[in-house]
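Student: Fold the stuff below for me.
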Amino acid sequence: MAIRIGIVGLGKIARDQHVPVIEASPDFTLAAVASRSGGLPDLPYYSDIGDMLAGDDGLDAVALCQPPQVRYDAARAAILAGKHVFLEKPPGATLSEVKSLADLAQAHGVTLFASWHSRYASGVAAAKAWLAERTIRSVAVEWKEDVRVWHPGQAWIWEPGGLGVFDPGINAMSIVTHIMPRPFFLLDGTLSFPENRGAPIAADLTFRDDSGVPITAAFDWRQTGPQTWDISVDTVDGALVLSKGGSVLTIAGELQETAPEAEYRGLYDRFAGLVARGESDVDVSPLRHVADAYLRGARVVVEPFED
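Tutor: This is a model prediction of the structure:
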């Protein structure tokens, strides 16, 4: 029987990704929407999650697509109502609230899934498998895009908890934490804050793993023209490059064949499997690296940003 799921927060990512994937999935039925921005034809619509949970729609699960600053209360309400919960990335505004939700989900016997869509980019699994058997010399991440293209008019993203440039940057960190065979940690960094914003517009970070391999990451929201989403890994057997957000894989100069892009289909397949097995998946390692950047990175003030 298909899992009856409701979407909370019908913004761009929900309309572009969640809705079409759910509608095409054999595992899910889209049963209701809760949003301040309107609903979808022929579906029950609610203005908030409280009303949706009180409705008579037979929901088994919810997908939470609101900004992270308001997601905790919605997730808590859903868990207490016995619903499985899919968290858009990042899973929360703080590490502590995500830990609280994970404990609550375990206590109530429901699935909690902290989703990282970039891990399901078509080149990532093959990259992870290849690197597992290689000696790595260094890693360089370059994740630069135009915020005016990808997040126009979204004031929440510049507020504390909205992550700023780490909203896309955390996608890169979700890939690197997944493909690297050993954990790594921050050494230092610089976070550039527009003087009129509460979140950074750029960040330059330096990490190392426990064997001394250097890892650098450059995130910037001011890039115009072609966008850059690249991860380069130098190994003794040649360079591995994941480009275009992980969808294109090159190894030792040779382009690798990859499956068609289906990041959100991969997420929902994973969520369905977790629900079937009664398990949760709440990996916060990408968010932990962002928190470490705020803890250890030097703050510099740059020119104001106007949308």
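Student: Could you use CA atoms for every contact and neighbour count after this?
Tutor: Will do.
Student: Let me know the helix or strand that K128 is in.
Tutor: Using DSSP states H and E, the element containing K128 is helix 124-131.
Student: what comes up buried for that helix?
Tutor: For helix 124-131, a neighbour-count test (16 or more other CA atoms under 10 Å) marks 124-125, 127-128, 131 as buried.
Student: what are the ranges of the helices in the protein?
Tutor: Secondary structure of the chain, counting by DSSP state H: helices at 12-13, 19-24, 49-54, 71-80, 95-108, 124-131, 147-150, 166-179, 263-277, 285-296.
Student: thinking again about what came up before, what's the helix holding K128 in contact with?
Tutor: Contact partners of helix 124-131, identified using CA atoms under 8 Å, 6 or more residues apart in numbering, comprise 119, 175, 178-181, 240, 242, 246-247, 249.
Student: residue boundaries of the strands in the stretch 151-300 of the chain?
Tutor: Using DSSP state E, counting those that start in this stretch, the strands assigned to the stretch 151-300 of the chain run over residues 184-194, 202-209, 214-220, 228-235, 238-243, 248-251, 254-255, 298-302.
Student: would JSON lines of those strands with distance to A93 be doable?
Tutor: Converted to JSON lines, the strands of the stretch 151-300 of the chain look like this (distance: least, CA to CA, whole Å):
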{"stretch": "strand 184-194", "distance to A93": "18"}
{"stretch": "strand 202-209", "distance to A93": "18"}
{"stretch": "strand 214-220", "distance to A93": "19"}
{"stretch": "strand 228-235", "distance to A93": "24"}
{"stretch": "strand 238-243", "distance to A93": "28"}
{"stretch": "strand 248-251", "distance to A93": "30"}
{"stretch": "strand 254-255", "distance to A93": "38"}
{"stretch": "strand 298-302", "distance to A93": "20"}
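Student: Any chance of those in JSON lines with mean neighbour count and distance to F86 as columns?
Tutor: Supplementary listing: the strands of the stretch 151-300 of the chain in JSON lines, determined by neighbours: other CA atoms under 10 Å; distance: least, CA to CA, whole Å:
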{"stretch": "strand 184-194", "mean neighbour count": "19", "distance to F86": "27"}
{"stretch": "strand 202-209", "mean neighbour count": "19", "distance to F86": "29"}
{"stretch": "strand 214-220", "mean neighbour count": "21", "distance to F86": "27"}
{"stretch": "strand 228-235", "mean neighbour count": "20", "distance to F86": "25"}
{"stretch": "strand 238-243", "mean neighbour count": "20", "distance to F86": "27"}
{"stretch": "strand 248-251", "mean neighbour count": "20", "distance to F86": "27"}
{"stretch": "strand 254-255", "mean neighbour count": "12", "distance to F86": "34"}
{"stretch": "strand 298-302", "mean neighbour count": "14", "distance to F86": "33"}
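Student: this one next, for a side-by-side:
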Amino acid sequence: MRKIALVGIGKIAQDQHVPSISSSSEWRLSATVSRHGRVDGVENFVQIEDLLAARPDIGVVSLCLPPVPRFAAACAALRAGRHVMLEKPPGATIAEVHALHDLALAQGVTLFASWHSRAAQAVAAAKVWLSGREIRGGHIIWREDVRKWHPGQDWIFAAGGMGVFDPGINALSILTEILPQPARVLSAELDFPANRQAPIAARLSLSQGISADFDFRQEGPQTWDMEFETDSGTLALRMGGNVLEINGQPAGGQMSIMGEYPALYAHMAELVARSACDVDLSPLVLVADAFMLGRRNSVKEFEF
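Tutor: This next block holds a predicted model:
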């Protein structure tokens, strides 16, 4: 088993990363870095520099920090010769992720920009079915409750926090994985709360007749759906890519999101074994293009 350190012990780390590492036969959680969070029975450090100095035996670091502070932590780990896994989105800007990739290559270590929704149970089958088919239109509805998934986390609505694109990029990560031809952003409309620096909702028009509707104000059941019309039938992915429908009929998957992170850590183990990198920025490019082209609307102030 390889030793791994988890940096940033917030909700996503507790809900997904810790259970995935604990259930894996390939990993042992040997340390954490957090100012406030803790994992029972695991040594904790307040600063990543302290971890890197004290634990040279830990060769892999998984970063669950918010996007803005993540770059400095990733640089420190890569310069110390550690393999690094990045929670999505991989960074606050495209340029900084390119810089991390260059650093990883220079150091001869792994950098994995993970996209957990690509590991959803029906995504691979959807990609196979769409291969060679013509997309004639599609619609994405990705609406969830920010209070449920990011309770009190003001950083997500600060500059660089991405707002509704934090979940929306999950949909775009699936889209960029399964489409036979790449999509482009044609136009966008972004709703910014009057007291915030990142959007709470967004509507995108993409090439191939695809539209996307992202909203962080959903209450009750969450909605993570996408549907596509092709020259030979329709395909739908539901439950965040975990359930597949072909021409309105069930075609595979399960009503659960709990298999995504174990798949990410299995892939990370494969990359580390080869000191290889996996850094695909196409979902982040679409988000950046939406910000560049987006028309900004001011909407009601938002408070947690």
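Student: Out of the helices of the first structure, which one sits most buried?
Tutor: Using mean count of other CA atoms under 10 Å, the stretch among the helices of the first structure with the largest mean neighbour count is helix 166-179, at a mean of 22.
Student: Show me how far that helix is from its chain's centre.
Tutor: Taking CA atoms, centre = their mean, to the nearest Å, one finds helix 166-179 of the first structure lying 8 Å from the centre of the chain it belongs to.
Student: just the angle between that helix and helix 124-131, please?
Tutor: Between the direction of helix 166-179 of the first structure and that of helix 124-131, the angle (axes from the mean of the first three to the mean of the last three CA atoms, to 10 degrees) works out to 50 degrees.
Student: Show me what helix 166-179 of the first structure is packed against.
Tutor: If you count contacts as 3 or more CA pairs under 8 Å, 6 or more residues apart in numbering; DSSP states H and E, helix 166-179 of the first structure packs onto helix 124-131, strand 136-144, strand 228-235, helix 285-296.
Student: center of the first structure - which residue?
Tutor: Residue closest to the mean C-alpha point of the first structure, counted by CA atoms, centre = their mean, is K89 at 3.3 Å.
Student: List the contacts of the nearest residue to A74 of the second structure once chain neighbours are set aside.
Tutor: What sits nearest to A74 of the second structure in space, not counting adjacent residues and going by CA to CA, 6 or more residues apart in numbering, is V84, at 6.9 Å. Contacts were defined as CA under 8 Å, 6+ apart; by that measure V84 of the second structure touches 60-63, 74, 77-78, 109-112.
Student: if we can go back for a sec, what's the mean deviation for the helix holding K128 of the first structure versus the second structure?
Tutor: Superposed on the second structure, helix 124-131 of the first structure shows a mean distance to its aligned partners of 0.4 Å (mean CA distance after the TM-score superposition for the first structure).
Student: so that helix aligns onto which residues of the second structure?
Tutor: Taken onto the second structure by TM-score structural alignment, helix 124-131 of the first structure occupies residues 123-130 there.
Student: Enumerate every residue touching V236 of the first structure.
Tutor: By CA under 8 Å, 6+ apart, the contact list for V236 of the first structure reads 134-137.
Student: ugh, wrong one, I meant F45 of the second structure
Tutor: Contacts here follow CA under 8 Å, 6+ apart; on that basis F45 of the second structure touches 31-35, 51.
Student: Mind checking which of the residues you listed are buried?
Tutor: Buried residues within the contacts of F45 of the second structure, defined by neighbour count using 16+ other CA under 10 Å: 31-34, 51.
Student: and which of those is nearest to G168 of the second structure?
Tutor: Here the nearest of those to G168 of the second structure, counting by CA to CA, is S34; it sits at 26.5 Å.
Student: do you know how far that closest one is from I12 of the second structure?
Tutor: For S34 of the second structure, the distance to I12 of the second structure equals 13 Å [CA to CA, to the nearest Å].
Student: now swap in G220 of the second structure and tell me
Tutor: When CA to CA is applied, the distance between G220 of the second structure and I12 of the second structure equals 20 Å.
Student: can you check G160 of the second structure too?
Tutor: For G160 of the second structure, the distance to I12 of the second structure equals 18 Å [CA to CA].
Student: Then G59 of the second structure?
Tutor: G59 of the second structure sits 22 Å away from I12 of the second structure, going by CA to CA.
Student: do the same with I178 of the second structure
Tutor: Here I178 of the second structure is placed at a distance of 25 Å from I12 of the second structure (CA to CA).
Student: Show the contacting residues for the residue opposite H139 of the second structure in the first structure once aligned.
Tutor: When the first structure is aligned by TM-score structural alignment, the residue opposite H139 of the second structure is A140. A140 of the first structure is in contact with 215-217, 231-233, counting by CA under 8 Å, 6+ apart.
Student: Recalculate using a threshold of 6 Å.
Tutor: In this structure, A140 of the first structure makes contact with 215-217, 231-232, judged by CA atoms under 6 Å, 6 or more residues apart in numbering.
Student: same question, G11 of the first structure
Tutor: With contacts defined as CA under 6 Å, 6+ apart, G11 of the first structure has no neighbours.
Student: Over which residues of the first structure does stretch 262-280 of the second structure lie when aligned?
Tutor: Stretch 262-280 of the second structure corresponds to residues 265-283 in the first structure, going by TM-score structural alignment.
Student: any idea how far the residue nearest to P182 of the second structure when sequence neighbours are not counted lies from P283 of the second structure?
Tutor: Leaving out its chain neighbours, the residue that sits closest to P182 of the second structure by CA to CA, 6+ apart is T176, at 6.5 Å. Here the criterion is CA to CA. By it, T176 of the second structure lies 6 Å from P283 of the second structure.
Student: Equivalent analysis for R118 of the second structure, please.
Tutor: When R118 of the second structure is compared with P283 of the second structure (using CA to CA), they lie 11 Å apart.
Student: what's around E257 of the first structure, how many residues?
Tutor: For E257 of the first structure, the number of neighbouring residues by other CA atoms under 10 Å comes to 12.
Student: Would you mind finding the match for it in the second structure?
Tutor: Correspondence of E257 of the first structure to the second structure, assessed by TM-score structural alignment: G252.
Student: correct me, but its match touches E245?
Tutor: No - no contact is recorded between G252 of the second structure and E245 when judged using CA atoms under 6 Å, the distance being 7.2 Å.
Student: For the residue nearest to E263 of the first structure when sequence neighbours are not counted, give its distance to I231 of the first structure.
Tutor: Among residues not flanking E263 of the first structure along the chain, Y120 sits closest, at 4.7 Å (CA to CA, 6+ apart). Here the distance between Y120 of the first structure and I231 of the first structure works out to 15 Å (CA to CA).
Student: what do you get for R148 of the first structure?
Tutor: With CA to CA as the criterion, R148 of the first structure and I231 of the first structure are 23 Å apart.
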